[in-house]
Structures are given as C-alpha cells and as structure tokens.
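A.B. asks: fold the stuff below for me.
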Amino acid sequence: MAKWYINPHIKKGHIHKELQGHFSEHLGRCIYEGLYVGEESPIPNKKGMRIDVVEALKNIQIPVLRWPGGCFADEYHWKDGIGPKETRKKMINTHWGGGVEDNSFGTHEFMELCEQLGCKTYISGNLGSGTVQEMSEWVEYMTFDGLSPMAALRTENGRKKPWRVDYFGIGNENWGCGGNMTPEYYGNEYRRYQTYVRSYQPDKTIFKIACGANGDDYAWTEGVMKTTYTNAQKQLHGFMDGLSLHYYTVPGTWEHKGSATLFDEKEWYTTLKKTLYMETLIKCHEEIMNQYDTEHKNAIIIDEWGTWYDPEPGTNPGFLYQQNTMRDALVAAINLNIFNKNCNRVRMANIAQVVNVLQAVILTEGKEMVLTPTYHVFDLYKYHQEAELIESHIETKEIGVGEEQVPNLTESVSLGQDGKLHLTLANLSIEETYPIEGLFTDTQILSAEGSILKGNMRDHNTFEEKEKVKLEPFTKIKIVDGQVHFEIPPCSVVHLALGID
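C.D. replies: You can find the predicted model right below:
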C-alpha cells in the first residue's frame, strides 16, 4: 500500500489559474475550422466563433489564451488583420503547410474570442521580422483610451473601448524560427522592444515575457539574463516579468517522432520519462535565473508544452494534426502536477495547441467535435485554479521497460477556494492497480467525492466513437478514522475533493 502524506496546515505556494493556459496559432486547423468558422458558416457560431468549442473550453475554465504564434508570430504583421475582411491581405502560410492565410481572424476576432471565453489575453509580438514601431503601435491600438492615431484607427474599425492585454511576449523562439539570434543579441533587442510595450492603463499593467530557452539550452537563459540585467534598474528586475521555456515530449527523434496511436509499452514509458524531464528543466533554468534575479521576481512561463508525434497519415504534414490517447492524458497529468509543485516560480503554462494541432484538447471535423483524453485531464485539474498548494508526498516505486523507468505515481494537492482539499493522482503503470492510504496531519476528513479518467494505453476518442474515454464518478473511497483509502486503477488519473474539519 502506497502511503500519501498530506499536511493541509503547510501551504507551499499559490497555484495561479494560468498554469492551465492554452495556445492557439495560425497553424493547420487550429484557428480556422477549429476556433473560427466565420459568421456565414452553417456551423453554429457567435460572431464567427464556434459555439460548441467555446462552450467546451468554458467548461474547463480556460484561464488564458496565447496568440497568434508560435513561429507564425514573428512573421505576423498585425495591420494585415484589421479593417474590412474583404480588403485584408491574403498570404501563404509558409511556416505551416502552405495554406492560404486570409487574415479574416485578426486582433478584433481574437479579442472577441477571449471575451466569449472569459479568459485573459496573451499576445505574442513580432520581434523577428517586425519593427519597434509596429509593436508599439499594436499595443497602442489595443489598449490606449485617449486621443491617438491608433486609438482612432481602432474606433474606425468598430471598437471605441480599448481591450485589456494581460500578457505580451516580445518575440517567440528567437533562437530559431524567430530570427536565429544569439542570446546576447536577443537580450539587447528585448531591452529595446520592451521599452515601447507601454502599459497605457495604470490599473492594468502588461506582464512582459522575454523569449526563453528551447529545452535544456541553459546557455540561452544565461545569456539573456546576463544581458537584460546588465545596468538594469533593480526595480525593473531585468526589464521583464517572465522568461519563457519551450519543451515538447517527443518519444523518438525529431525526424521520426513516433505514432500518436501505434506504440508499444517501451514507447509508453519512454514518453512518460521524457515528460518527467520537465521537472529538471524548471529547476536548472530557475537556478540560472536566481543568479541575476536575486529577488525571484521573474516568473518562468512554459508557454509551449505537450506531445509531438508524426502527423496522422493522410493529413497535411505541415498542419501537425495528431490523435490523442490515454498516453497523452498521463503526459498532461504529469506536467500539471509538476507545474503545481513549482508554482512559486512557474506562473503560466500553455499547452500546444488548443484545437486540432499537436496535443489538442479538442478535435473538429466539419460540424463535429470530439473531446480528447487531455481535455478530460484539464477538467479534473480545474479545481486547482487559484488554490493554495499543500505540502504532500507519496511513496513510489520505479516501473517500466528496460532502461525506461519512471515512478509509478505522480500527485499534487491544493486547498481550494471552496474550502475543500483537491487531490490529483496519476497512475503511470499500464497494468497494475495500487492501493493508496491518504494520511493527513492533524486533519479530519469528513467527506470524499471523486472523478476518474481511465482506459487502456492506446484508447482514444474518434468522430465515430466520441466517448470511449470519458470522466466517470470515482466512488470507491473509504474514510477510516478520518483517513482516506482507495485503489487507483492502471493507466488512470483521479481527482478527489475532500471535505475537512
């Protein structure tokens, strides 16, 4: 029996809701067909936004949405996406699949989508191929409430009241598709560009995010931190509020990543082992940041994460469309538990991507919509949003195939705004059930209810079988002498809500 030690009296940090954020890029069918179909579409929509997708995302309490990229961001020129749709520029999306980008989804449409979702906005600005003036004017266009050329242009395009920009990324992957820069060069460019990303609304300060590393490129973090902190005013903490980190779980190589649905037990454990590497990345990048940011004011923003497999056979390889199995559900649970445990430094995370691309939470095909196993994990974890992280630890053992070994269990616990303890636990084993004993320090458990996501390792939902993987009530919970006993099935993720005294 695995003992799960939980001390509700020790709060370890605050779990910002943005840890469960999402990412949307002009890539494949994420924006067009996924989120946006246009007002003339026979698919039910509100101002062009798919009603079914919006409602599904609202159910998991989507907290923040990143847009317009990704690599697309550093070739996106925002003025192409405003004004009458019939006069907007058309272009080929050379980054992703060679499709036509007609710019019918631009700034106004993104802000409308976020208003319908009730979520915060995260804009990625064009540092790679754009100008300081272009970025400055975009911020002015979106947020300035007064007499100015960009505010007047916004009004002319039908929106007098400014929007709120919560987060602004100054460039994306500038070590690669965003310009192939050195960290020192990018650091100096960041310092210049961010100067003109002004917070025009005193009560609504824009959170500025610098481009961080790709995986374990610690030299990039070192170079950017050193450059932005040199001669920087201490109160500006390096001119930034956050530094991004991108890490994808790729079971194979970048040339042959592996199939989303056809994999064996060894690939299962390889995938989960590579996912667990996220913990090491956070700790190592944080250690470098601490050398410069001694007051720990800069957050880590993991604004691209998730699984990346070979595209589904028969689809445009540039569209990055892949299926989503219980393996992806476990990847999501591992990452979300890691983010919770590191919430003192990790402020936001954005899974890639929200619809129809990579580890999507939703798939669409025409008027049809499917919720993926990853979607259901976010549904389980939404109770952690804006909760207090509680000290917890569970006994584990190593499992796997050959050298591909992982701990059998991963967990996190929070005290929610509803006064309940919220426990999330994932069983990484393909076939073994584990009995669990929850031990609570100086706390009586009065009630327990739960939900579970479970299945075989390759199980996934299709447009023909939409609910093969779905949430079910988890009722086999016993409270004995104020403690909790249950068994967690193989290949599953559980959420428990406990009433406490």
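
A.B. asks: can we go C-alpha only for contacts and neighbour counts from here?
C.D. replies: OK.

A.B. asks: what is the longest strand along the chain packed up against?
C.D. replies: When the chain is parsed with DSSP state E, its longest strand is strand 2-15. Counting contacts by 3 or more Cα pairs under 8 Å, 6 or more residues apart in numbering; DSSP states H and E, strand 2-15 is packed against strand 387-394, strand 434-440.

A.B. asks: so which bits of that strand are buried?
C.D. replies: Of all the residues in strand 2-15, those buried under the rule 16 or more other Cα atoms under 10 Å are 4, 5, 6, 7, 8, 12, 13, 14, 15.

A.B. asks: make a markdown table from those and add distance to residue 125 to it.
C.D. replies: Formatted as a markdown table, the buried residues of strand 2-15 follow (distance: Cα to Cα, whole Å):
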| residue | distance to residue 125 |
| --- | --- |
| 4 | 44 |
| 5 | 44 |
| 6 | 42 |
| 7 | 43 |
| 8 | 41 |
| 12 | 34 |
| 13 | 30 |
| 14 | 28 |
| 15 | 27 |
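
A.B. asks: before we go on, could you also do this sequence so I can check it against the first one:
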Amino acid sequence: MTKLVINPSKKQSKINKEIYGHFSEHLGRCIYEGIYVGEDSQIPNKNGMRTDVVEALKHIRIPVLRWPGGCFADEYHWKDGIGPKETRKKMINTHWGGVVEDNSFGTHEFFELCEQLDCEAYVNGNLGSGTVQEMSEWVEYITFEGVSPMADLRKKNGHEKPWKLDFFGVGNENWGCGGNMNPDFYANEYRRYQTYVRNYHPDYPIHKVCCGANVDDYEWTSEVLKTTHNHCLKELHGNMDGLSLHYYVHPEGWEIKGSATDFDDKVWYKSLNKALFMETLIERHGHIMDEYDP
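C.D. replies: As a prediction, the model looks like this:
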C-alpha cells in the first residue's frame, strides 16, 4: 500500500497571498448594483456597500483588490469621481455596454470598500487617455499627508488622513484597449509616467506595476524591458516592481465563453488543461525578465 505523509514543519516555498487577489472593474453590474448601491438604497448596506456582498467577500478573505479596470481604467478620469455626488460628471462606459455611469463610486468609495474588506488596494492609472499630471495628482490625492493642493482637496472632500496604496498599475493592456501601443512606445511612456508616481511614505512604498504581455507575446516583454532599462541610471532600475501578464481561460474559445455555472465534466477538464498553460507563460516570460533583473 502506498503511503503519503505530510510534514507541515517542512516548508520549501511560500505562496504569496496576492496571487489570490481580485478584480473590480466597471463591467456589467460588478460595481453598480453588485458591490455599490448607495447609502439611500433599500438594500442593506454600509456606506453604500452591499452588506451581503461584503460579507461574502470577507468569507473568501480577499488579499488585494484592483480598481477601476481593466480596459475601463484607461478612459477613467479620477477627478470626475470625487466631491458631492450630485455634481459628479456622468460618463459613457464605451468599453462595457455603452451605459451611462454617474461616477457615484469613485476614489473615496473604493478605499471605503477596501477598509470594509480589510484588503490591500491596487489602483490602475490612466495612461491611455490620461496625462502625467493627472496620474501624479491622483497618487498625491490618495497618499500625501502634508500641505499640498491635492491633499487639501481630499480633506475638503471629507477624508483628513491619506490612504495606504499598495499597488499602482501604470496603464493596462496598452497593447490593446489601453491605446494600441507598440512595446517600445509604451515602455517610454511608462518610464515617463512612473517617474511622477511618487512614494510619499518611505515606510509604505507603492509597488509600481508595468503593463505586461498579452498571453505569449514574448516580443512585448523583451522590447518593454529593453526600453525601460536602456540608458537608465542604475539607482533607477527599481522603477518597476511588477510586470502584469494577461491570460484568460475560455474552454470553448474567446467568442464562445460559455456559462459560469452550467457546464459539464468535459468543459471543466478543458478549463483546467488550459489553465496549466499559465506555468509555461510564467517560465518563458520569467526567463526574459531574468535578463534584466535576475
């Protein structure tokens, strides 16, 4: 008889909790109605967040939550989502359904959600259609504690103390919905934008995330890293803390996504098989990364 013995005291590696992070994009009913219903809703809520959804998310112990996208991030202008809700600009969500968004869920609401979930915050900045100043001022608004225009504006809007920002994505899917950029062009934009994503708290550094490749586009990874490290002062090589990788598992293909709840064993095993490709992607992109940061 074969025996399998588990020795809990012998640990060979550590799984970072952030691997199990989650993603909250303005997509369908994910934000409005799904997470956020507003303070005056008849649906039970705490400061606008649905209590049933928050409790469910607490149960699975979300370690980190990303917002506002996804593709939505590169058309989101954060100043439209602060201040009195009745004066916030309405916008068309051109990526997901062409619906009208009233911006009642913005920066303050996102950090309220993170506080209720007791999770790390991951904000994705707008590089595709935004400006360096816009991105820089958002980081200042969120994290700066002293006297400054953006810190004063945050206080005016009702939040005296800054929030802790754990991760900041400098653009998203910029090879596609984030601007249809070539890798060298994006990399130069990344270098410029990230320069002004300031770490105002040395004890709580913001981890900057660069837009990585679409699935197995190894050329993107190679060209982006080549450009970000070219003629870069040695002490500035730390301008990137992470490189995102975009891979979705669709058992029947991108156009036929199927049901999230109604599927048979065949579809289940096909999904698992496709998920295993992630290991190959990490290994191959990792080899390229090692050339610049072993």
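
A.B. asks: please state their TM-score.
C.D. replies: TM-score for the superposed chains, counting by TM-score structural alignment, normalised by the length of structure 2: 0.95, backed by 294 aligned residues with a Cα RMSD of 1.7 Å.

A.B. asks: centroid residue for structure 2?
C.D. replies: residue 66 (3.6 Å; Cα atoms, centre = their mean).

A.B. asks: hmm, residue 114 and that one touching each other?
C.D. replies: No. Checked against Cα atoms under 8 Å, the pair residue 66 of structure 2 and residue 114 is beyond contact range at 9.8 Å.

A.B. asks: list residues touching both of these two?
C.D. replies: residue 121 (Cα atoms under 8 Å, 6 or more residues apart in numbering).

A.B. asks: what is the neighbour count of the counterpart of residue 29 of structure 1 in structure 2?
C.D. replies: Aligned by TM-score structural alignment, residue 29 of structure 1 pairs with residue 29 of structure 2. Residue crowding around residue 29 of structure 2 was assessed by other Cα atoms under 10 Å; the count is 11.

A.B. asks: helix or strand for residue 29 of structure 2, which one?
C.D. replies: Using DSSP states H and E, residue 29 of structure 2 maps to neither a helix nor a strand.

A.B. asks: mean shift between the longest strand of structure 1 and structure 2?
C.D. replies: Its matched residues in structure 2 lie on average 4.5 Å from strand 2-15 of structure 1 after superposition (mean Cα distance after the TM-score superposition for structure 1).

A.B. asks: for the stretch 101-250 of structure 2, just list every one of the helices.
C.D. replies: 107-117, 132-143, 149-156, 183-195, 218-228 (DSSP state H, counting those that start in this stretch).

A.B. asks: mean neighbour count and distance to residue 124 of structure 2 added to those helices, as TSV?
C.D. replies: As requested, the helices of the stretch 101-250 of structure 2 are exported to TSV (neighbours: other Cα atoms under 10 Å; distance: least, Cα to Cα, whole Å):
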stretch	mean neighbour count	distance to residue 124 of structure 2
helix 107-117	19	11
helix 132-143	20	10
helix 149-156	17	18
helix 183-195	19	12
helix 218-228	20	19
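
A.B. asks: next secondary structure after the longest strand of structure 1?
C.D. replies: Past strand 2-15 of structure 1, the next helix or strand by DSSP H and E is strand 21-23.

A.B. asks: what residues in structure 1 pair up with stretch 121-130 of structure 2?
C.D. replies: Mapped onto structure 1 using TM-score structural alignment, stretch 121-130 of structure 2 covers residues 121-130.

A.B. asks: how about residue 57 of structure 2, what's its match in structure 1?
C.D. replies: Aligned partner of residue 57 of structure 2 by TM-score structural alignment: residue 57.

A.B. asks: its match: neighbour count?
C.D. replies: 22.

A.B. asks: the one 4 residues further on too?
C.D. replies: Other residues near residue 61 of structure 1 number 20, with proximity taken as other Cα under 10 Å.

A.B. asks: follow-up on the earlier one: contacts for the match of stretch 121-130 of structure 2?
C.D. replies: Contacts of stretch 121-130 of structure 1 (Cα under 8 Å, 6+ apart): 64-70, 73-77, 111, 114, 135, 164-172, 174, 178-179, 193.

A.B. asks: mind running it again at 7 Å?
C.D. replies: By Cα atoms under 7 Å, 6 or more residues apart in numbering, the surrounding residues in contact with stretch 121-130 of structure 1 are 64-69, 73-76, 114, 135, 165-172, 174, 178-179.

A.B. asks: taking those residues one by one, which sit in strands?
C.D. replies: Counted as lying in strands by DSSP E, out of the contacts of stretch 121-130 of structure 1, are 64, 65, 66, 67, 167, 168, 169, 170.

A.B. asks: which strands and helices sit next to the helix ranked longest in structure 2?
C.D. replies: In structure 2, taking DSSP state H as the definition, the longest helix is helix 277-292. Identification of packing neighbours for helix 277-292 of structure 2 by 3 or more Cα pairs under 7 Å, 6 or more residues apart in numbering; DSSP states H and E yields helix 218-228.

A.B. asks: returning to what we had before: span of the match of stretch 121-130 of structure 2 from start to end?
C.D. replies: 21 Å (Cα to Cα, to the nearest Å).

A.B. asks: counterpart of residue 270 of structure 1 in structure 2?
C.D. replies: For residue 270 of structure 1, the residue aligned by TM-score structural alignment is residue 270.

A.B. asks: list the contacts of its match.
C.D. replies: residue 251.

A.B. asks: do residue 440 of structure 1 as well
C.D. replies: Counting by Cα under 7 Å, 6+ apart, residue 440 of structure 1 has contacts 5, 6, 7, 483.

A.B. asks: the last one reaches residue 438, doesn't it?
C.D. replies: In this case it means residue 483 of structure 1. Yes. At 5.9 Å, residue 483 of structure 1 and residue 438 qualify as touching, with contact defined as Cα atoms under 7 Å.

A.B. asks: with structure 1 overlaid, how far apart is the longest helix of structure 2 on average?
C.D. replies: Looks like 0.8 Å for helix 277-292 of structure 2 (mean Cα distance after the TM-score superposition for structure 1).

A.B. asks: give the buried residues for that helix.
C.D. replies: For helix 277-292 of structure 2, by 16+ other Cα under 10 Å, it's 278, 281, 285, 288, 289.

A.B. asks: nearest to residue 228 of structure 2 among those residues?
C.D. replies: Residue 228 of structure 2 lies nearest to residue 289 out of the buried residues of helix 277-292 of structure 2, by Cα to Cα, at 11.7 Å.
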